[in-house]
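Q: I'd like to go over a predicted model; first the sequence, then the structure.
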Amino acid sequence: MTDARRTELADFLRTRRERLTPDDVGLPSGGRRRTPGLRREEVALLAGVGVTWYTWLEQGRDINASVQVLEAIARTLRMDGQERWHLFQLAGVTVVAPSAPCPGVSPADQAVLDQLDPFPAAVLSRRYEILAYNRAYNGLAGDLDAVAPGERNQLWLFFTHPYWLDLCIGNRAEAAAHLVGTMRAGMAEHLDDPLWTGLVRRLREASAEFDGLWRRHDVVDHPMPAKDFRSPAGDLHLQLVRFTAGQLPGGARMMVYTPRDDVTRVRLEQLVRAEPAQRLHAV
């Protein structure tokens, strides 16, 4: 990367950071600030990267950024599709379909999710990024608010997060194979896209379970509607309903879990009551 490109990248990140406030990203303001916008350490925290590394990036130093890290920074700084594409171009990373919008949901979409409580509901991208969720889903997922935005990916959490490794009741092997099979089927259109290939490479390095399933080359195009999960409120027996709509970004879909029995319905209500009323849901 040339000096001019590094300088342009640094200035672009700084201006995107300075336009946001702590309230925009669900952080306490911490009193008066000498400079506008978020602090560098706040961006680093939300994106799940080191403070020193992010500072160097904003200073235009000669360092490399992976696709996953750039994606996390783009989400943290609330970049739209054009800004995200510009970020990747400045960083010297080629991505497919530059016109594709950066995943995100509207306030109206979030309002729909919130109204669905106590039924767990979330919006997922085609790469299984969890773009938004309601209180019930947050309780079921083991507190996504505590997970860095760049790590809020259903595949990544399912195969690497301690809570999610023990989330399924009885049918984890079947659920794991189904997830990997649908990911492989969806990736057929994105074999040259580093956002997809990078996620798969990262998963194969982090999880022997995922790597073994990926090597099988199985593809799946049918749903797995029945879901059984452990939760703080007790075991949940759920039915998955999936919605797609033109308003959702980039082929995203809304996933809604409804109870298969009355006991589960009561436990879902308990799960929601245990969750704080106000949260920052969207990624």
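A: Yes, it's here.
Q: For the rest of this, base every contact and every neighbour count on C-alpha atoms.
A: Will do.
Q: count of residues packed around residue 180?
A: Residue 180: 22 surrounding residues under other Cα atoms under 10 Å.
Q: Verify the stated contact: it with residue 210.
A: Yes: Residue 180 lies in contact with residue 210 (Cα atoms under 8 Å); the separation is 7.3 Å.
Q: Just the buried residues of the longest strand along the chain, please?
A: Counting residues, the longest strand in the chain under DSSP state E turns out to be strand 236-244. Neighbour-count burial for strand 236-244 flags 236-240 (criterion: 16 or more other Cα atoms under 10 Å).
Q: just these now: which is nearest residue 132?
A: Closest approach to residue 132 among the buried residues of strand 236-244 (Cα to Cα): residue 240, at 16.7 Å.
Q: all strands of the stretch 151-283 of the chain, in order?
A: Using DSSP state E, counting those that start in this stretch, the strands of the stretch 151-283 of the chain run over 226-229, 236-244, 253-259.
Q: Span of stretch 242-249 from start to end?
A: End-to-end distance for stretch 242-249, by Cα to Cα, to the nearest Å: 15 Å.
Q: coming back round to it: of the strands of the stretch 151-283 of the chain, which is nearest residue 193?
A: For residue 193, the closest of the strands of the stretch 151-283 of the chain is strand 253-259, at 20.3 Å, according to Cα to Cα.
Q: quick one: contacts of the closest one?
A: The contact list for strand 253-259 (Cα atoms under 8 Å, 6 or more residues apart in numbering) reads 119-126, 236-245, 265.
Q: before we move on, what about stretch 134-146?
A: Here stretch 134-146 makes contact (Cα under 8 Å, 6+ apart) with 110, 113-114, 116-122, 152, 163-164, 230-232, 268, 271-272, 275-277, 279-281.
Q: next, the one to line up against it:
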Amino acid sequence: MPLDFGNHLGTFLRDRRARLDPATFGFVPGRRRTPGLRREEVAQRANISPTWYTWLEQGRGGAPSADVLNRLATGLMLTEPEREHMFILALGHPPEPRYREPEGITPRLQRVLDAMPTSPAILRTATWEVVAWNRAAAALLTDYSKLPREKRNILRLMFSDQRVRAAQEDWLRVAQFVVAAFRADAARAGATAEITQLVEELSRTSPEFEALWRNNDIASHGDGLKRLHHPMLGPIELEFSTFAVEGRPDLTLMIYNPSTAETTEAVRKLVESGTPG
């Protein structure tokens, strides 16, 4: 098949179509001139007309709608990166975010956290649920293993846990920042229903959260300084940074590095002692 450098979407669709086994989808293999599904079979799986699908492969008929592209992603069994790539080829931009409940983390990701013995590190979702942490985080921040799963949410801890509140050097400033960054993260992830549920819950239980939420502030949670009053170490300062997790758009990695060599050594001894935060 000759290369088509002008119709990138059509080339992509033909390539993915050729990779699918007809028998897997209940289509009789029969005698086929080319491997993979026929155009009409892809159209059937995507619930669009065979003519319209043929035009898409041929670069005719204009840009498809997001709905058609999502149907094609389902029909062609595209992975999430493939779906995003198809949207960029067809429309020039990624698809609108659609939030999905986070899956568990892999042992490899947990080992990444565990490789930082003196730097508290956590993995959180777009709705700020903490799904993984290392020993330093348990010792210095919160021992999430002792909390029920539904309580492992940074906003719930910030507005309902007196121990977490007392540990902040300036609780109101931190709370303002957390609410503003949470609003940006959750909206970017398309987690509308999940936001609504959590916001309604926190607004009922915390007038302070309700007031901050009504401010409609937006912030980026990229990096900065975090000052804590630890019950055993006293005042400490941590430099925090946040990172996207490649291949896991539902997760954000947060790392807190002690700002001085003395703090690093103090954290190391605390972690080795097994004393929780």
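A: That came through, no problem. Please read all numbers here as calculations on a predicted model, not as lab measurements.
Q: closest to residue 83 of structure 1 out of the strands of the stretch 151-283 of structure 1?
A: strand 253-259 (23.2 Å).
Q: For ChimeraX, what selects the buried ones among the contacts of stretch 134-146 of structure 1?
A: In ChimeraX syntax, the buried subset of the contacts of stretch 134-146 of structure 1 is picked out as below (16+ other Cα under 10 Å):
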select :110,113,114,116,117,118,119,120,121,122,152,164,230,231,268,271,272,281
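Q: Counting only helices, which of the contacts of stretch 134-146 of structure 1 make the cut?
A: Of the positions in the contacts of stretch 134-146 of structure 1, 110, 113-114, 163-164, 268, 271-272 sit in helices, assigned by DSSP state H.
Q: Could you find which two of those residues are furthest from each other?
A: Farthest-apart pair in those is 110 and 163; separation 24.9 Å (Cα to Cα).
Q: Next, work out how far apart the nearest residue to residue 160 of structure 1 once chain neighbours are set aside and residue 249 of structure 1 are.
A: The shortest distance from residue 160 of structure 1 to any non-neighbouring residue, by Cα to Cα, 6 or more residues apart in numbering, is to residue 207 (6.5 Å). Using Cα to Cα, one obtains 29 Å as the distance from residue 207 of structure 1 to residue 249 of structure 1.
Q: Of these two, which one has the most company?
A: Of the pair residue 207 of structure 1 and residue 249, residue 249 is the one with more neighbours under other Cα under 10 Å, namely 21 against 14.
Q: need the contact list for that one.
A: Taking Cα under 8 Å, 6+ apart, we find residue 249 of structure 1 in contact with 101-105, 125.
Q: Same list (the residues you listed) but as JSON lines, adding secondary structure and neighbour count.
A: Compiled in JSON lines, those are given as follows (DSSP: H, G, I helix; E, B strand; the rest coil; neighbours: other Cα atoms under 10 Å):
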{"residue": "101", "secondary structure": "coil", "neighbour count": "16"}
{"residue": "102", "secondary structure": "coil", "neighbour count": "20"}
{"residue": "103", "secondary structure": "coil", "neighbour count": "22"}
{"residue": "104", "secondary structure": "coil", "neighbour count": "24"}
{"residue": "105", "secondary structure": "coil", "neighbour count": "17"}
{"residue": "125", "secondary structure": "coil", "neighbour count": "20"}
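Q: Which helix or strand contains the spatially closest residue to residue 186 of structure 1 that is not a sequence neighbour?
A: Excluding the flanking residues, the one nearest residue 186 of structure 1 by Cα to Cα, 6+ apart is residue 126, at 7.4 Å. Assessed by DSSP states H and E, residue 126 of structure 1 sits outside every helix and strand.
Q: Now the counterpart of residue 168 of structure 2 in structure 1: closest residue in space, sequence neighbours ignored.
A: Under the alignment by TM-score structural alignment, residue 168 of structure 2 pairs with residue 168 in structure 1. Of all residues not flanking residue 168 of structure 1 in the chain, residue 229 sits nearest, at 4.6 Å (Cα to Cα, 6+ apart).
Q: Now do the longest strand of structure 1: distance to the chain's middle.
A: How far strand 236-244 of structure 1 lies from its chain's middle: 19 Å, per Cα atoms, centre = their mean, to the nearest Å.
Q: likewise stretch 171-183 of structure 2?
A: How far stretch 171-183 of structure 2 lies from its chain's middle: 19 Å, per Cα atoms, centre = their mean.
Q: what's in contact with that stretch?
A: 126-128, 155, 158, 165, 168, 209, 212-213, 216-221.
Q: Give me the buried subset of these.
A: Among those, the ones that count as buried by 16+ other Cα under 10 Å are 126-128, 155, 158, 165, 168, 209, 212-213, 218, 221.
Q: Pick the one among those closest to residue 195 of structure 2.
A: Set against residue 195 of structure 2, the nearest of those by Cα to Cα is residue 127 (7.0 Å).
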